[in-house]
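1. Predicted coordinates and the sequence they were generated for:
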Amino acid sequence: MQKTIKTAIHLGGVGLHSGEAARLSIHPAGIHHGIWFRRSDVDGNNMIPARHDAVELSPLCTLLVNEAGVSVSTVEHLMAALCGCGITNAIVDVDGPEVPILDGSAAKFVRAILDAGIRRQAAPVHAIEVLRRIAVRHGDAYAELTPAGELEIDFDIAFPDAAIGHQHKTLRLSNGTFARELADSRTFCRQSDVDAMRAAGKALGGSLDNAVVVDGDRVVNPGGLRHSDEAVRHKMLDALGDLALAGAPILGRYSGIRAGHAMTNRLLHALFADPLGYRIRTLSAAEARVLPGAGIEHDRFAHF
C-alpha cells in the first residue's frame, strides 16, 4: 500500500552549503500525490517536484528546480529517509533554498518519520521494474541498473586518504535495512576539500557536527567513525536518495563505482529513455513486502 505520515514533522538546522538557518516541515499527502517540495518563503510558483527530471546537476549535492527557476538543494538525505521508510506521498515545506543538513546523515529524518507515525493508504504502490542492464560512464565513474526482484545497492569507492581507502559494500534494501545499516552514516570529505570549498565560499555550514572529515590516515572528528566503512555506507545512502527521484520504488540492482549524485541522475535519465529497459508494475501487498521501509518498526530504531 502507498504510505504517508500520520502527523506533521518540524525540523530545523543549518544549510550545509549556505551556512544559513534552515527549517522544514513534512506534511501528509493523499494517494498518488508523490513527494513535492514547497518553498514557503516564495510567492507564486513555489512547488518543486521530487523527480529526476527536475534535477539541475550540481557537484556537491542534489538540486531540484521547477519551471519557474525556484529551487531547493541538498534533498538527498531526506529523500533517502522517505524512501527508506516507505513514504510515497508527502509535502515538504522548506523556508529557504536548502534542506537542513542536521547531523550529515539521514538518522534524524528517519527518527522524526517514525515518531510521527506511518499511515497506510488505500491504494497500491506502483514500482519501476528494471528489465535489462542500463549503464552510464563518465571518466572513472560508472553506474548501472540491472534486473533484480528487489532493490539492491552495490557500491565501490577508492580514496587516497588511508582513513577511507578502498571500500565496497552490497545490501538488499528490504526489511528495514536502510534504517538499520545506512541511515546514520554521515557525509564525509577530505581536509583538503574543506579548505578548497571554504576558499570558494562553499560548505559554509559544514562542521564536525555534520560531516566526517579525514586527513590522510586520520579521522579529524573527535568521536571517530560510526562504522569502519561509514564512507561507502553514506555513498549508498546518497544513491538511495537520488534513486528515489525516479518517482516510484525501483525493483533492480544499482551498482556504482566512484559514482555521485550526477551519475545516478544520468542513470535515471538513461533508464527512462529506454522503453524496453523498464516497466511499471502495480504491486500486490505480498509483492510490496520487499520494498524499502516495508519492515521498519519504530521500537527497533529507538537509538536514533
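-> Happy to help now that I have it.
2. From now on I want contacts and neighbour counts done on CA atoms only, so please keep to that.
-> Fine.
3. can you give me the helices in this protein?
-> For the chain, helices defined by DSSP state H occupy the ranges 76-84, 107-116, 177, 191-199, 230-243, 261-272.
4. any chance of those helices in a markdown table, plus distance to residue 146?
-> Below are the helices of the chain laid out as a markdown table (distance: least, C-alpha to C-alpha, whole Å):
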| stretch | distance to residue 146 |
| --- | --- |
| helix 76-84 | 20 |
| helix 107-116 | 28 |
| helix 177 | 20 |
| helix 191-199 | 33 |
| helix 230-243 | 14 |
| helix 261-272 | 10 |
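5. Redo those helices as TSV? Include mean neighbour count and distance to residue 280.
-> As requested, the helices of the chain are arranged in TSV below (neighbours: other C-alpha atoms under 10 Å; distance: least, C-alpha to C-alpha, whole Å):
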stretch	mean neighbour count	distance to residue 280
helix 76-84	27	17
helix 107-116	21	27
helix 177	19	24
helix 191-199	14	41
helix 230-243	26	15
helix 261-272	21	11
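6. and residue 132, which of those is closest to it?
-> In terms of C-alpha to C-alpha, the element of the helices of the chain nearest to residue 132 is helix 261-272, at 9.4 Å.
7. Name the surrounding residues that touch that closest one.
-> Among residues not part of helix 261-272, those counted as contacts by C-alpha atoms under 8 Å, 6 or more residues apart in numbering are 52-53, 55, 57-62, 134-138, 141-145, 238-239, 242-243, 246, 277-278.
8. Those, buried ones only, as a ChimeraX selection?
-> Here is the ChimeraX command that picks out the buried ones among the contacts of helix 261-272, judged by 16 or more other C-alpha atoms under 10 Å:
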select :52,53,55,61,62,134,135,136,142,143,144,145,238,239,242,243,246,277,278
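9. Quick one: the strands in the stretch 201-304 of the chain, in order.
-> In order along the chain, the stretch 201-304 of the chain carries the following strands (DSSP state E, counting those that start in this stretch): 212-215, 218-219, 250-251, 253-257, 278-282.
10. okay, pairing it with this:
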Amino acid sequence: MYQTTIKKAVELVGIGLHKGTPVRLRLEPLESNSGIVFYRSDVDVAIALTPENVVDTKMATVIGKDGIVISTIEHMLSAVYAYGLDNLKVIVDADEIPVMDGSSASFCMLLDEAGIKELDKPKRIMRIKKEIIVQEGEKYVKLSPSPDLKYDFTIKFAHPVINKQEYVLEFTKESYKNEIARARTFGFLHEVQYLRSKGLALGGTLENAIVLDDKKILNPEGLRFPDEFVRHKILDAIGDMSLIGMNFIGNYEAMAGSHDLNHKLTVELLKNPENYEIIELVGEKTAELEKAYA
C-alpha cells in the first residue's frame, strides 16, 4: 500500500465561522513524505500540521506560526484523514477554514472531485502499543492497542434534547461517509449570543450549525440523525487525531472529550516512542487497511 495525494487541485469558497467573511480554500497535490501542509496565501506563511504548532483549542483546533494562525481545521482534516490522504497542501486566504454546513460532507465531496492518487513510497501507519489516557475530572480521552480502528464516544449534557449519548464507529472510509460526515457542529443560543458580543461566531447561522435554546432545537429541519451530537464529536476527534501525522491503528475512547483533551492526547502519545510503532505497509500487512480506505 502506497502513500497518497489528490489527483488534481480543487477549491471552494465558503464563509468563515468567526469573522463571517468569505474564505477561499484550495487543495493541491504534494509528493511522498511531504505530509499535510497549510499555507496562508494572504500573508505567505506555511504551517506544518504538527501538535507543536497547535496554539489554541478552546472552541476549535487552531494552528499557528509566528503569530499567523489558521482556525477551525478539524472538520476538513476529519475528511482528509478518513480518505487516508498522506500528502496535501491546504491553501486559505484568511485565518480560518470555511465552515460550510458545519459538517465534513462538503469536504468529502471536494475530495471525491479531486480523486485519490497513489505515490511511489510505502504508506506509513502508527500502531498504538500502550494505553494512553488524559483525564480531567470525569472527562477523559484514551488510546489503547487494537487490531483495527474504532472510535467510542460518550457525551452528557443537561439538555432535554441531548442528555447522554454514545456512539461507536468501526472505522472504514464508507462507514465514515455514511455515519459521521454529515453530522453538524452544535451550540447553545446563549453561547452564540456571548460569542457575538466578543466579535466571534459572526458567520454562525442555522445553515451551518445546530442551535439549541434551553428546551429545543431551533433549526426548522431538525436533526440529520437522532444522535447527531455525539456523531459530530467523533467527526471532531478524527480531525484532531490527524495531528499525529499519519493514520493509526488502535481504539480511541472518550467521555466528554474536547479539542483540548484530544490535543493533550496527541502530545502524550508522541512524547514516548514506546507508546507506538511506525510500520510501512507492504505486502500482506496492507489487506485490512486497503479495505478501510477503499
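-> Received it, and whenever you're ready, just let me know what you need. What you are looking at is a predicted structure, and each value in this text was computed from that prediction instead of being measured.
11. coming back round to it: now intersect the contacts of helix 261-272 of the first structure with the strands, please.
-> The subset of those located in strands under the criterion DSSP state E comprises 55, 134-138, 141-145, 278.
12. Nearest the geometric middle of the second structure, what residue?
-> When the second structure is reduced to its mean C-alpha position, the nearest residue by C-alpha atoms, centre = their mean turns out to be residue 239, at 1.6 Å.
13. Give me the nearest residue to it, chain neighbours excluded.
-> Taking C-alpha to C-alpha, 6 or more residues apart in numbering as the measure, residue 239 of the second structure lies nearest to residue 78, with 3.7 Å between them; neighbours along the chain are not counted.
14. Going by the alignment, the one you found corresponds to which residue in the first structure?
-> In the first structure, the residue matched to residue 78 of the second structure (TM-score structural alignment) is residue 80.
15. so that match sits right up against residue 249, yeah?
-> No. Judged on C-alpha atoms under 8 Å, residue 80 of the first structure makes no contact with residue 249 at a distance of 11.4 Å.
16. gap between the equivalent of residue 130 of the second structure over in the first structure and residue 163 of the first structure?
-> With TM-score structural alignment as the criterion, the equivalent of residue 130 of the second structure in the first structure is residue 132. The gap separating residue 132 of the first structure from residue 163 of the first structure is 37 Å, by C-alpha to C-alpha, to the nearest Å.
17. for stretch 164-182 of the first structure, how far is the first residue from the last?
-> End-to-end distance of stretch 164-182 of the first structure (C-alpha to C-alpha): 17 Å.
18. How far off centre is it?
-> Relative to its parent chain, stretch 164-182 of the first structure has a centroid offset of 13 Å by C-alpha atoms, centre = their mean, to the nearest Å.
19. ok, and for it, which residues are buried?
-> Along stretch 164-182 of the first structure, these residues count as buried under the neighbour rule (16+ other C-alpha under 10 Å): 164, 167, 170-179, 181-182.
20. that older thread, next one: the aligned residue in the first structure for the residue nearest to the centre of the second structure from residue 175 of the first structure, what distance?
-> Taking TM-score structural alignment as the criterion, the aligned counterpart of residue 239 of the second structure in the first structure is residue 241. Residue 241 of the first structure sits 17 Å away from residue 175 of the first structure, going by C-alpha to C-alpha.
21. and what of residue 242 of the first structure?
-> When distance is defined by C-alpha to C-alpha, residue 242 of the first structure is 20 Å away from residue 175 of the first structure.
22. got it, and residue 106 of the first structure?
-> The value you get for residue 106 of the first structure to residue 175 of the first structure, if C-alpha to C-alpha is used, is 17 Å.
23. show me the contacts for the match of residue 130 of the second structure.
-> Per C-alpha under 8 Å, 6+ apart, neighbours of residue 132 of the first structure: 145-147, 276-278.
24. Could you dump the residues you listed into CSV and include distance to residue 43 of the first structure?
-> What follows is the contacts of residue 132 of the first structure, written out as CSV (distance: C-alpha to C-alpha, whole Å):
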residue, distance to residue 43 of the first structure
145, 39
146, 42
147, 43
276, 41
277, 40
278, 38
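25. out of the residues you listed, who's nearest residue 294 of the first structure?
-> Ranked by distance to residue 294 of the first structure (C-alpha to C-alpha), the contacts of residue 132 of the first structure are led by residue 147 at 20.2 Å.
26. What lines up with that closest one in the second structure?
-> Taking TM-score structural alignment for the superposition, residue 147 of the first structure sits opposite residue 145 in the second structure.
27. Need the counterpart of residue 48 of the first structure in the second structure.
-> Matched across to the second structure, residue 48 of the first structure falls on residue 47, judged by TM-score structural alignment.
28. ok, its match - how many residues close by?
-> 19 (other C-alpha atoms under 10 Å).
29. I figured it was touching residue 64, is that so?
-> Yes. Using C-alpha under 8 Å, residue 47 of the second structure and residue 64 qualify as a contacting pair, with a distance of 6.5 Å.
30. Quickly list what's touching both of these two.
-> Here residue 47 of the second structure and residue 64 have residue 53 as joint contacts, going by C-alpha under 8 Å, 6+ apart.
31. what do we get in the first structure for residue 99 of the second structure?
-> With TM-score structural alignment as the matching criterion, the partner of residue 99 of the second structure in the first structure is residue 101.
32. before we move on, back to that, and of the ones in strands among the contacts of helix 261-272 of the first structure, the nearest to residue 153 of the first structure?
-> Nearest member of those to residue 153 of the first structure, counting by C-alpha to C-alpha, is residue 145, at 9.4 Å.
33. how near is the match of residue 239 of the second structure to residue 40 of the first structure?
-> Taking C-alpha to C-alpha as the criterion, residue 241 of the first structure is separated from residue 40 of the first structure by 22 Å.
34. and what of residue 154 of the first structure?
-> Following C-alpha to C-alpha, the distance that separates residue 154 of the first structure from residue 40 of the first structure is 37 Å.
35. tally of neighbours for residue 123 of the second structure?
-> For residue 123 of the second structure, the neighbour count with other C-alpha under 10 Å is 23.
36. cool, and the one 3 residues further on?
-> With neighbours defined by other C-alpha under 10 Å, the count for residue 126 of the second structure comes to 18.
37. circling back: if I pick the match of residue 48 of the first structure, what's in contact with it?
-> Contacts of residue 47 of the second structure by C-alpha under 8 Å, 6+ apart are 37-39, 53, 63-65.
38. Since that was my last question, I'll sign off now.
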